Every structure is written in C-alpha cells, then in structure tokens.
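In: Dropping a prediction and its sequence here:
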Amino acid sequence: MDQKVQRYYELKQQQKEIEQQLSELRSEIVSHCSERHASELEFDQYKVKIVHQERKEYDDNKLYTAVVDPSVWRMLSKADPSKIASLIKLNFISEDKIKDTYSIKKISLLQVDKK
C-alpha cells in the first residue's frame, strides 16, 4: 500500500506541473491569436480555435435579496450557475427577478485539433 500512496503522490505532483504548463501554453496561444485578431489559425499539423463564451457570475447577497423564498434557497444553498439555470427552466424563479444579481464574464476556450 505504501507504494500505491507514493505513486499517487508522484502522479499528483506531475499533474500539477502539467496543468501549470498547459495554463502557460494556453495563455500564449490565446494571446497569439488575439494579437492577430483571429479566432482560428492553422499550423502544419494543427488547427487552433478560440471559442468565446459568456458566463454569469452571481452575487450571493443580491441573489438572496431577489429570491427570498427559503425553499428555493435550500435548493441553491450557494449561487451555482447550473442550478440557477435549472430553476429558471423549471419556472421556480424568473429571469426577470434575478436580472440584477449577476455579472457577465467573458471567457475564451481553446480548442486544438490535429488535422
């Protein structure tokens, strides 16, 4: 068991290092595309695509004020965008009621495919 724990620890360390390298490379690639005002670029064997998305970031205090029904808050417990979207789709809460409780965050997703 000691070897399994040791191996797990080593793999987690590698994972952290790989995630850091991926983050740095992602930033450089997105920056490169941004400088060229391009959402898609092709290289020898790879195609790079930047997909822009908007995500809502809720303010817990504002949301709590807008949605005072305790039964709804028990379902939320914390401002989770996917749970809130589900509650809107199920008509537990209305989009109008919570329109001032979030801000829109624009993000860029990087997709790299091999040709």
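Out: Thanks, I have it. Numbering: from 1, shown residues only.
In: okay, CA-based contacts and neighbour counts for the rest of this
Out: Noted.
In: next one: the longest helix that the chain contains to chain centre, how far?
Out: In the chain, assigned by DSSP state H, the helix with the most residues is helix 2-35. Distance, stretch centre to chain centre, for helix 2-35: 17 Å (Cα atoms, centre = their mean, to the nearest Å).
In: dropping in the other structure now:
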Amino acid sequence: MEQQLARYYELKEAQKKIEEELNDLRQKLLAEYADSGGAEAGAYKLTIHYQERREYYDERVYNALPDPSLWRLMSRADAGKIASLLKLNVIHDGILEGTYELKKIPVLRVQKR
C-alpha cells in the first residue's frame, strides 16, 4: 500500500511540473505566433484557432429566467447547466440575451508531419 501511495504522490508531482512547463510553453507560443495563426518548424506544425466561450453573469441570468425555481437548479450561472437547459428546451437562447460575455479562447494544436 505504501508503495502505491508513494508512486501516486510521485506521479502527481511530475504531473504538476509537466503542466507548469506546458503552460509556460503555451504562453510563449501564443505570444510569438498568435497574430500569424501558427507556424511550421522542421517536422512540426503549430496551428492556433479561437474558440468562443460564454461567461455568464449570475445576477443577469437570475433576472432573465422566467421561473425562479430554475435558478435553484443551477445555484450559479454554470455554462454547462445552462447549455443543458437550452438543449432540453426548458429555456430559450433569447431570454439569455445580455446575460453573458463572449470570450475568445486560443486553442493550440501541434502536429508532427
């Protein structure tokens, strides 16, 4: 049991270091190549595209909902829960107008040719 716990701890520490390094590299690549949309170097190709993500405002969503009991289902403006309510046709997109801000999130993709 102790060996498993020790190995788990080691792997989690390694994961933290890898995630930090990935984040640093991501920031550097975005800073250098975001305007051009990507780059190629040797056997590797970098592409950068943007994904739109909605960030909802709690108070605005609460005020926009037709039934206050719907808010109890969410308890806060959770994008996943709101998407589910939209998909189930419990609410429609029109009532959410002005309750969110669209953010463009850069997505990096590195491929080996």
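Out: Thanks, I have it. What you are looking at is a predicted structure, and each value in this text was computed from that prediction instead of being measured.
In: Mind telling me the TM-score for this superposition?
Out: These two chains, once laid on top of each other, score a TM-score of 0.90 by TM-score structural alignment, normalised by the length of structure 2; 113 aligned residues with a Cα RMSD of 1.5 Å.
In: Now do the buried residues in the longest helix of structure 1.
Out: 26, 29, 30, 33 (16 or more other Cα atoms under 10 Å).
In: And stretch 76-92 of structure 1, by the same measure?
Out: Applying 16+ other Cα under 10 Å to stretch 76-92 of structure 1 flags 76, 79, 84, 87 as buried.
In: Assess the claim that the last one and residue 98 are in contact.
Out: This means residue 87 of structure 1. No: taking contacts as Cα atoms under 8 Å, residue 87 of structure 1 lies outside contact range of residue 98: 11.5 Å.
In: ok, of the buried residues of stretch 76-92 of structure 1, which one's closest to residue 15 of structure 1?
Out: residue 79 (29.1 Å; Cα to Cα).
In: Under the alignment, what does that closest one map to in structure 2?
Out: Using TM-score structural alignment, the equivalent of residue 79 of structure 1 in structure 2 is residue 77.
In: Skipping adjacent residues, who's closest to that match in space?
Out: Distance criterion Cα to Cα, 6 or more residues apart in numbering; nearest residue to residue 77 of structure 2, sequence neighbours excluded, is residue 58 at 5.0 Å.
In: That neighbour: how many residues sit nearby?
Out: 17 (other Cα atoms under 10 Å).
In: so where is stretch 93-110 of structure 1 in structure 2?
Out: Using TM-score structural alignment, stretch 93-110 of structure 1 pairs with 91-108 in structure 2.
In: and the matching stretch, how far apart are its ends?
Out: Distance across stretch 91-108 of structure 2, first residue to last, is 33 Å (Cα to Cα, to the nearest Å).
In: Give me the contact list for it.
Out: The contact list for stretch 91-108 of structure 2, computed with Cα atoms under 8 Å, 6 or more residues apart in numbering, reads 26, 30, 46-57, 60-61, 64-65, 85-86.
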